[in-house]
Each structure stands twice: as structure tokens, then as C-alpha cells.
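[1] Here is my input, please return the structure:
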Amino acid sequence: MNAKRPLIAVLTGAGISTDSGIPDYRGPAGLWQRDPSAQQLVTIGPYLADPEVRRRAWLMRREAGALAAEPNAGHRALVDLERSGPPVRVLTQNVDGLHQRAGLPARKVLELHGTAREVQCARCRVVGDMAEALARVDAGEPDPACRECGGILRPRTVMFGEALDPVVLRQADAIAKACDLFVAVGTSLQVHPAAVLPQIALEGGARLIVMNGEPTPFDEAADEVIREPISTALPALVRKLLTEGA
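    Model (predicted):
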């Protein structure tokens, strides 16, 4: 009888996507450091209440160019791990969809904060394509409304002031409890409830590896802390895990 293959859970944050040209939020050069007022553009209350906030938010999305971003070596390393090694589940705080674009099966990626590749009407809940909405902004609509009901269009993400989808959160908790190795990559581990996932994994007996440019609250509890750039450090870690059989 074959032994059970160890489950690897990988929690990814903004740091894995910075080399794809998508800025992080809380790092030394992060968006909140450069422009603290930008946080209201992704906060649900001001977004729904103030047309000017929405206009600024649409301009931010257009200028960020996130939809054109390409996966980098860190994303591709996780694809290599998934294809060559033990069972892998990626829990991501990112909304850029780059794990799937790199080649990870969508069923193995849990998007904790939703996706910025789609929009949703705040009134009738119809879902649409973000690229189509941005094309309307390019065409001169500063705050495009829902074509179905005229309601406010918003990204299909979890904005500040909103709770995570409880179904998604239960799935993330179950993965953290079941995993044998938990790897936190490019995340400050300060945003709750995602920040509790490493603790759940530790309580279940999993090993913990933290890979982040800045210190995190879990560094002392981790079996290994890696400070090197993610695009080189994550491929190296994947090679090590495959060599050692995780």
C-alpha cells in the first residue's frame, strides 16, 4: 500500500506578484505608503457612497494594468511543484489571477479575497468582465454603471469593510488543518482572517516556512524563514522540496 503523500498548502500574498509589476500594499514601497488616501478606493463604504471615489478607483485600475500582468518565476515554481510533487493547494490573498494564468488548475487555487478580473453589480449581483468595464472607462465613462439595472459596478473582490465569503474561509481552514507543510509567501500575515491560517496549520502539526521580505508575526514559530527575493527563492525552495520529497 502506498503511503499517503503529504499535502502542501501555500498561502500567497502581494509579494509574489510584485515582480509581475503589481505593487504591494504594506511594504516599504507599497501603495499605502506612497498614497495613504488610496485605501478608501478599495473600502466598500466610501466606494458605494461617493462617485468621486469610484472615478478615482476606475482610473487606478486602468493605470495599474493588472490585467496585462504576466506570471513570474514564483508563480511558475508553484506550477512545477503541483505537477511534479505532492498534492498542493494554493490559498491566495491576491486578486490578480496570476496563479491560474501560470497554469495552476483553478480547482487548486482558493482566492480568499475574490478576483479583480471580474466586476459585479452591487444591486442586481450580475457578474461581468473587468476588461469590458475598463474599455468603457477608456471610451469616456468615468463610472460605468451596470448595463442590466444601472446599479454601481464594483470589482468582484473582498473590499475593506467586507467579510470574506464564509464558504471560502471554511475551505481554507480545512486545508490548513489537513496540510503537512504550510508555506507563507509574500504576505505580511497581518490581514485577518487569512493571518490565522498559519496558526491553524501549526496546531495541526504542520511544518511552517515563511518567505517574506519583511518580518512577520510568525517568524519565531516557523521552521524556516527566507528573506531572499521570491522570484529566485521560491523556485529554489520548490527544487529542494522535490528533491527531499517534501
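[2] From here on, just use CA atoms for contacts and neighbour counts.
    Fine.
[3] Look at residue 154 and tell me its secondary structure.
    The three-state assignment at residue 154 reads strand, by DSSP: H, G, I helix; E, B strand; the rest coil.
[4] and it, how many neighbours?
    Close neighbours of residue 154, defined as other Cα atoms under 10 Å, add up to 29.
[5] Also the one 4 residues further on?
    Other residues near residue 158 come to 21 when the count uses other Cα under 10 Å.
[6] so who does the closest residue to it other than its chain neighbours touch?
    Excluding the flanking residues, the one nearest residue 158 by Cα to Cα, 6 or more residues apart in numbering is residue 113, at 4.8 Å. Listed by Cα atoms under 8 Å, 6 or more residues apart in numbering, the contact set of residue 113 reads 92, 93, 94, 95, 157, 158, 159, 164.
[7] this one as well, want them side by side:
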Amino acid sequence: MAQKQIIVLTGAGISTSAGIPDFRGPDGVWTKHPDQMQVYDIDAFLTDKAAREYSWRWQKESPVWNAQPGAAHYALVDLEKAGMLSLIATQNFDALHEKAGNSPDKIVNLHGTIGTSHCMKCHAKYDTADIMARLDEEPDPHCHRRLPYKGNMPCNGLLKTDVVYFGEMLPEGAMEHSIRAAQRADELWVIGSTLEVFPAASIVPAAAQAGVPITIMNMGRTQYDSLADRLIHDDIAVALPELVEQTIAQE
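    This next block holds a predicted model:
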């Protein structure tokens, strides 16, 4: 018998359980310090050297970059090892699912990721850790890739993390892929998302319309609670490992 396939939509709540402060909640970073939203403002980043330097420095010093996965992240690795994880669609850009050990091909970073970066000119890919390591020497990082068609001169394009900044499009195909996976899955689990941010939240009604059973695990209520077959309002760091353990045992 084929194993149950579960798609998981994760939001800030899974990362607050690992020590990353919420951005949008009542005590969120942006709620209390709206000026810090400029860290992720694409227009400022493109046009203002000081804004770029601040953006890079802020990201390097932020809990988002320095956090380690928590028990809830490792539980999803167990779900994958059991062959029951179809996809993680995450609204978080902290790369903690990758750090925990989930396969990159099982993760869709709906809002991008801080784990990787790119050149905005030649589109070369970078590991963000390499850029962070030399940030003191180069506070406004540029691309050092040598271009054969330009006489081996360095590209010198701006480097930017793969986080989706305000004013940027979501990664191409990310939503479509996630919605298709949700409609085909045996279950959808929503973990730690308020389901207030679109288009990510639209995965839930799409799954419901396809008749997919939905579990919502979140400390507060969401606008789609009425679509859920199971609501869990417990501490995610405890409740998700328990849910994964029970689900694997039932198979």
C-alpha cells in the first residue's frame, strides 16, 4: 500500500519555537519597529549604497541568520525519512528546514531564502555564508565572477540574498507547484501560520476544494479554521513532534 503523502505549509510559528522573533504579530519586529522593514525594500537596495550595507549587516546580525532548527523542524525531517512528506511550502526565509536536513527538492521557499544569494546582473548563485564571511572586508558585496565574453573582467553586479524583498515577485512557479501538490496530497498540515499573507494562504482553500483533509496547528485562530478537519492550539515545539510520531505509527 502506498504511504500517505502530506504537504506541510509552515509559517512564522514554527520558527518562533526555534527562537526567531515573529515579524508581523502583535509583538513582531515590524509591528514594533516599522522602520526596519526598509531592510527588505528593493528600491532602497538598488539605489542606495548605505541602505544595501545596512540590509546586509542587519541580516548578518539578525536571529534569522543565526538561528538553529528546533524540535518542530527536526520532526519534519522524520516525516520525510518515513517517506510521508510530499512537500514543505514555507513562508519563512530562514532556511531552517534546509539546516534541519530536509531535502532541498522537498522545500518550496515561497518568500525566498536567506541561505542562498545571487548576482542581480549575471544571476550567478552564491552561498550566503561565503558572503557573510567577508562582509567586514566588503560591506556592499558585489559579484567577482569573471566574464569570458568581457575579457575576463569581473561582473561587479550587486549581490542580494534570495529573500523576496518588498517590491519583488515571488519565486517563479513556487505558488503553482505548491497548490498542485496540495490538491494531490492525502493531507495538508498548516503549521504556525496565521494564514493572513497571500498568495501563500490560498493553498488552504485550494486543498479544501480538492477534498484534502486539513490540520491547522497554530497558537491563534486563522480565517480558515472552518475548513480544518483538525485544529491544534498547542506549543508547536511539542505538538508537531507528537503529531509526526502518531502519524508514522498509524501507517
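[8] Need the counterpart of the residue nearest to residue 158 of the first structure in the second structure.
    Residue 113 of the first structure maps onto residue 111 in the second structure when the alignment is built from TM-score structural alignment.
[9] again, but for residue 220 of the first structure
    That one, residue 220 of the first structure, aligns with residue 226 by TM-score structural alignment.
[10] Mind checking what secondary structure its match has?
    Strictly by three-state DSSP, residue 226 of the second structure counts as helix.
[11] okay, which residue is most central for the first structure?
    Nearest residue to the geometric centre of the first structure (Cα atoms, centre = their mean): residue 94, 1.5 Å.
[12] Pretty sure that residue sits against residue 14.
    Yes: counting by Cα atoms under 8 Å, residue 94 of the first structure touches residue 14, with 6.0 Å between them.
[13] show me what contacts residue 109 of the second structure?
    89, 90, 91, 92, 93, 171, 174.
[14] what's the distance between the fourth one and residue 102 of the second structure?
    As judged by Cα to Cα, to the nearest Å, residue 92 of the second structure and residue 102 of the second structure stand 14 Å apart.
[15] Distance-wise, check residue 58 of the second structure relative to residue 13 of the second structure.
    The value you get for residue 58 of the second structure to residue 13 of the second structure, if Cα to Cα is used, is 22 Å.
[16] between those two, which one's more packed in?
    residue 13 (26 against 15).
[17] Pull out the buried positions in stretch 66-80 of the first structure.
    Residues of stretch 66-80 of the first structure classed as buried by neighbour count (16 or more other Cα atoms under 10 Å): 66-67, 69-80.
[18] All the strands of the stretch 51-200 of the second structure, in order from the start?
    85-90, 107-109, 116-119, 125-127, 146-147, 153-154, 159-161, 187-191 (DSSP state E, counting those that start in this stretch).
[19] what range in the first structure matches the fourth one?
    The alignment of strand 125-127 of the second structure onto the first structure (TM-score structural alignment) covers residues 127-129.
[20] Equivalent analysis for the last one, please.
    On the first structure, the counterpart of strand 187-191 of the second structure by TM-score structural alignment is residues 181-185.
[21] The matching stretch vs the second structure - mean distance after superposition?
    Here stretch 181-185 of the first structure, set against the second structure after superposition, deviates by a mean of 0.7 Å using mean Cα distance after the TM-score superposition for the first structure.
[22] centre of the chain versus that stretch, how much separation?
    14 Å (Cα atoms, centre = their mean, to the nearest Å).
[23] got the contact list for it?
    6-13, 15-16, 176, 198, 201, 206-212, 230, 246.
[24] one more time with 6 Å, if that's ok
    Outside stretch 181-185 of the first structure, the residues that touch it by Cα atoms under 6 Å, 6 or more residues apart in numbering are 8, 9, 10, 11, 12, 206, 207, 208, 209, 210, 211, 212.
[25] which one in the first structure is aligned with residue 167 of the second structure?
    Residue 167 of the second structure maps onto residue 161 in the first structure, by TM-score structural alignment.
[26] Show the contacting residues for that match.
    By Cα under 6 Å, 6+ apart, the contact list for residue 161 of the first structure reads residue 44.
[27] Also residue 143 of the second structure?
    155, 156, 157.
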